[in-house]
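Peer 1: Here is my input; please provide its structure:
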Amino acid sequence: MTGRRIRVTGDVQGVGFRWACRREAERLGVTGWVRNVADGSVEVSAHGDDAALRALVSWLRSGPPGARVEALTQEDEPGGAPTGFEIRG
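Peer 2: So this is what the prediction gives:
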């Protein structure tokens, strides 16, 4: 299991991004969480195998219909894998 912390910027709040992200993560077998950040971005903590994480990052680059992703940054996130995938704040 690998962990990634991902920040997505653009028009990504108020478009169902967190809910769609959770559905996609669950479909891929990725665990972790997603939350809105005060600066208007969305932050994702994702844990899974390399192929599943690559697929989630690929999905995050465009997000759900209505989102307009401008940039995506990611970094390794050490630590154990959580169970499930939740929406925070």
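
Peer 1: For the rest of this, base every contact and every neighbour count on C-alpha atoms.
Peer 2: Fine.

Peer 1: was I right about residue 34 contacting residue 41?
Peer 2: No: look at residue 34 against residue 41 with CA atoms under 8 Å: they stay out of range, at 10.8 Å.

Peer 1: compare with the first, here's sequence two:
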Amino acid sequence: MGLAQTLTTESGNAQEFEEFIHSLSDVASLKKTETGWIVSKFENQQFIFEIQLIANGFYIHRSGNYFSFFGFFIEAVTGNFGRVSIEDV
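Peer 2: Next up is the predicted model:
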């Protein structure tokens, strides 16, 4: 069982979101899928963190020991796109 949420940003577009996700490969194991991307390793922690693009942000679904990456991801998103609204789905 995992947690799913949407992250809606105050700025940015699909191209910028995709470039941002690609930049994550500099710090985490990132794999492109048919529907989005899977992050599976960050700071020697293994987990599953799925990212998909949605209008004005990201859909994320995660399980395992994702806590360090989740914090990093939220800080990176707000640093690039401003305020983020998070909603459980």
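
Peer 1: so what number do they get for TM-score?
Peer 2: The TM-score (TM-score structural alignment, normalised by the length of structure 1) is 0.54; 71 aligned residues with a CA RMSD of 3.3 Å.

Peer 1: circling back to that earlier point, tell me which of residue 34 and residue 41 of structure 1 has more neighbours.
Peer 2: residue 34 (24 against 18; other CA atoms under 10 Å).

Peer 1: That one matches what in structure 2?
Peer 2: Matched to structure 2 by TM-score structural alignment, residue 34 of structure 1 sits across from residue 51.

Peer 1: Quick check: the gap between the closest residue to that match other than its chain neighbours and residue 38 of structure 2.
Peer 2: In space, residue 51 of structure 2 comes closest to residue 60 once its chain neighbours are excluded; the distance is 4.7 Å by CA to CA, 6 or more residues apart in numbering. Residue 60 of structure 2 sits 10 Å away from residue 38 of structure 2, taking CA to CA, to the nearest Å as the criterion.

Peer 1: list the residues that contact both of these two?
Peer 2: Counting by CA atoms under 8 Å, 6 or more residues apart in numbering, the common neighbours of residue 60 of structure 2 and residue 38 are 49-51.

Peer 1: Show me what the longest strand seen in structure 2 is in contact with.
Peer 2: As assigned by DSSP state E, the longest strand anywhere in structure 2 is strand 45-54. The contact list for strand 45-54 of structure 2 (CA under 8 Å, 6+ apart) reads 14, 17-18, 35-41, 58-66.

Peer 1: I am finished for the moment; much appreciated.
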